[in-house]
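S.K.: structure here, sequence nowhere to be found:
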């Protein structure tokens, strides 16, 4: 007797369809799984047997062979339990599954037959939909992932005996959507932050043009809260980006950290003690790291010099290529890493170098050594470097104008609209992606701005990379000011951002 069903296996952040075949024949009773099955899959034999018996079904006392095809792909994960149990019950004639060629199965079984939540279901569902599967049989606890894929009809089950009648079981299960934790609602509004006009302009420019940003200042001046405020300035995730990001979070089993209702972009802020594997991804079977969790969102590294140099060096490739490649003996894994990079640091170990009315206990050698923890290649990839100064008395005691937020959002939306129109059909998303050739095409300065550019070249000793970064920022500032051409005022403001970097001895 032979039968089959379909499941999937995660490879990186993508899923590959797997055909689960069962053959029940005469011979010495036994249960064998073939097809490059990992330890977790091989252990499913005992879980499936106990679940079938405790659900009121009979265990076939015959020779049972399970094959997971194709045989050249490593299979791992407890989500194969449900598919193996279902195809075995159908093969032994205890249940009948209609239209099985259009059904996808995933779920982990308890010994009593209950079906548990499994991670990575969203990636599997997206692959199943691409391969024209119409129905998915899943644990009820995976409802949040199931409702995100519109082309699949989900059957959400609580127990293995629900396989007797999928339609009836799905109707009476009565799963209610879990309330979202409203992740992101606690992030501050930029208008609520007191003072820091120059730093706010830099955050707005970073949000409008997709620029990487480094905030340099003493403790308590508001660097972290400025970085967090960018979340509500960024455009919401579109449908494609939402599915991409949610599938990564589903693999890491932390989908609740995303705000699926508000569609806020992810804001990931790892601790400085993080390892390279934790940041870029890794493990015996590689899983996404923090940079992949920040895909389509923001990666924020607070206290940047406190991170290990080897960890920071791993950021070079993803910042350039927007993805990371991890190689293992069983193959290569690609993880997406298209994020906006924000960082904050103190000017010295004690934090008060150059701060008025505060004493710095650090020697010049300590300050230089502290700042040199940031490598040149990493600094080369940061367009904006801003000095954040301590607040004055009036800025601390008196509130800001309530109209600021509206102006920020309106200007950012207008700037994004200008970029979308300018780069239509070019593959460029925002100003931060412009190269030298594209800068010469899209970033033409006015005659008066050219004089400012010449002066900036002399005073800042601009390299080619410095020139590119300066013009990227100037283009964004011009967009924020609704200027089709870069004006003198736009370029002066962009140079000011470079001047802050020079004052902090962080000029690229």
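M.R.: Noted; the coordinates are in hand. Owing to the predicted nature of the structure, the values given are computational and were not obtained by experimental measurement.

S.K.: when you work out contacts or count neighbours from here on, use the C-alpha atoms and nothing else.
M.R.: Fine.

S.K.: residue 56 - how many residues pack around it?
M.R.: Neighbour count for residue 56, taken as other Cα atoms under 10 Å: 11.

S.K.: against residue 59, how distant is the closest residue to residue 63 other than its chain neighbours?
M.R.: Sequence neighbours aside, residue 29 is the residue nearest to residue 63 in space, at 4.5 Å (criterion: Cα to Cα, 6 or more residues apart in numbering). Going from residue 29 to residue 59 by Cα to Cα, to the nearest Å gives 11 Å.

S.K.: what residues sit buried inside the helix ranked longest in the chain?
M.R.: Taking DSSP state H as the assignment, the helix of the chain that covers the most residues is helix 404-422. By neighbour count on 16 or more other Cα atoms under 10 Å, the buried set for helix 404-422 is 408-409, 411-416, 418-420.

S.K.: which residues sit against it?
M.R.: Residues from elsewhere that reach helix 404-422, judged by Cα atoms under 8 Å, 6 or more residues apart in numbering: 189-191, 204, 207-209, 233, 429-431, 476, 479-482.

S.K.: change it to 7 Å
M.R.: With Cα atoms under 7 Å, 6 or more residues apart in numbering as the test, helix 404-422 has contacts from 190-191, 204, 208, 233, 429-430, 479-480.

S.K.: want to compare, so here's the second one:
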């Protein structure tokens, strides 16, 4: 007797369809799984046997062979349990599965027959939908992933005996799952932050143009809260981005960290003790790292110089190519890493270099060595580098009511609209992606701004990269001010945002 069903296996952040075949024949009773099955898949034999017996079904006392095809792909994960049990019961004539060529199965079994939540279901569902599968048999605990894929009918099961009547299970599964409204972090509003007028402008500019941002200032001046406020200024995830991001979080089993209702972009802030594998992904079977969890969102590194140099060096490739490649013996894995990079650091080890009324205990050599931890290639990829100063007494004790009247979101939306219209059919998403050729085409300054640009070149000793970064920022500021051409005031503000970066480069 022979039968088959379909499941899938995760490879990187994508899934590949797997045909689960079962043959029951005469011979010495046994249960064998073939087809490059990993340890977790081979362990399915004992789980499936106990689950079938404890669910009121009969275990065939015959020679049972399970094949996972194609045989050249490594199979791992406990989610094959449900497919193996279902096809075995169908093969032995105990249940009948209609339209099995259109069905996809994934679920882990307990010994008593209960079906547990499994990781990576969303990636599997997206691949199943691309391959024209119409129905998915899943654990009830994976309802949140099931509702995100619209063109698949879900059968959400709690127990193995529900396989007897999938139609009844489908009726029970026709409900709206409660999507989490609050993500794990309560993001602040930019208007709630006191003072820091210049830093707020930099955050708004970064949000409008997709620029990377470095905040440099003493402890307690508000660098972290400024970085967190960018989340509510960014455009919500569109449908494609939401599915991409949610599938990565599904693989890492932390989908609850995404705000699926408000569609906030992810904000990932790893601790400075993180390893290279934790940041870029890795393991014997590679899983996405923090930079992939920040895909379509923000990666924030607080206390930047405290990160290991080897860890920071790993950021160069994803910042340039928007993806990361990890090579293992069993194959190559690609993880997406299209994120906006934000970082914060102190000006020196003690944190008070250049701060009025505070004594810095660091030597000049200590300060230079501390700032040199931010390598040149990484610094080259940060458009905005600004100094955040401590708040004054009045800014701390008294709230400025005029700050609440500024509609930052309206300005940002208008700037994004100008960029979308300007770069339509070019493949450019925002100003931060402009290269030298694009700048010559889209970033033309008016006559008065050209004089400012010449003065900036002389005073800042601009390199080609410095010029490109300056004009990217100037173009975004012009968009925020609704200026078709870059004006003198736009360029002066962009120079202010570049001054600390160029000054630190001259010092080092």
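M.R.: The structure has been received and is ready for your questions. Please read all numbers here as calculations on a predicted model, not as lab measurements.

S.K.: returning to that earlier point: okay, and which of the contacts of helix 404-422 of the first structure map to helices?
M.R.: 204, 208, 479-480.

S.K.: quick one: which of the residues you listed has the most company?
M.R.: residue 208 (31 neighbours).

S.K.: for it, which non-adjacent residue is spatially closest?
M.R.: Going by Cα to Cα, 6+ apart, residue 208 of the first structure has residue 412 as its nearest residue, at 5.1 Å.

S.K.: mean deviation, the longest helix of the first structure versus the second structure?
M.R.: Helix 404-422 of the first structure, aligned to the second structure and superposed, deviates on average by 1.2 Å (mean Cα distance after the TM-score superposition for the first structure).

S.K.: hmm, back to that, with distance to residue 436 of the first structure added, can I get the buried residues of helix 404-422 of the first structure in TSV?
M.R.: What follows is the buried residues of helix 404-422 of the first structure, written out as TSV (distance: Cα to Cα, whole Å):
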residue	distance to residue 436 of the first structure
408	29
409	29
411	26
412	24
413	26
414	25
415	21
416	21
418	20
419	17
420	19
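
S.K.: pull out the buried residues from stretch 209-223 of the first structure.
M.R.: Buried residues in stretch 209-223 of the first structure, counting neighbours by 16+ other Cα under 10 Å, are found at 209-219, 221-223.

S.K.: ugh, wrong one, stretch 26-37 of the first structure
M.R.: For stretch 26-37 of the first structure, by 16+ other Cα under 10 Å, it's 31, 33-37.

S.K.: farthest-separated two in those residues?
M.R.: Greatest spatial distance among the buried residues of stretch 26-37 of the first structure (Cα to Cα): 31 and 36, at 15.4 Å.

S.K.: just the buried residues of stretch 209-223 of the first structure: which are in strands?
M.R.: 213-216 (DSSP state E).

S.K.: what's the helix or strand for residue 327 of the second structure?
M.R.: Secondary structure from DSSP states H and E places residue 327 of the second structure in strand 323-328.

S.K.: what's the average distance of that strand to the first structure?
M.R.: Here the mean offset of strand 323-328 of the second structure against the first structure after fitting is 0.2 Å, by mean Cα distance after the TM-score superposition for the first structure.

S.K.: name the residues that touch that strand?
M.R.: 317-318, 332-338.

S.K.: among those residues, the buried ones, what's the ChimeraX command?
M.R.: Buried members of the contacts of strand 323-328 of the second structure can be picked out in ChimeraX with the line below, counting by 16+ other Cα under 10 Å:
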select :318,333,334,335,336,337,338
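
S.K.: redo the contacts of strand 323-328 of the second structure as a markdown table? Include distance to residue 131 of the second structure and secondary structure.
M.R.: Listed next are the contacts of strand 323-328 of the second structure as a markdown table, based on distance: Cα to Cα, whole Å; DSSP: H, G, I helix; E, B strand; the rest coil:
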| residue | distance to residue 131 of the second structure | secondary structure |
| --- | --- | --- |
| 317 | 32 | helix |
| 318 | 30 | helix |
| 332 | 23 | strand |
| 333 | 21 | strand |
| 334 | 21 | strand |
| 335 | 22 | strand |
| 336 | 22 | strand |
| 337 | 25 | coil |
| 338 | 26 | coil |
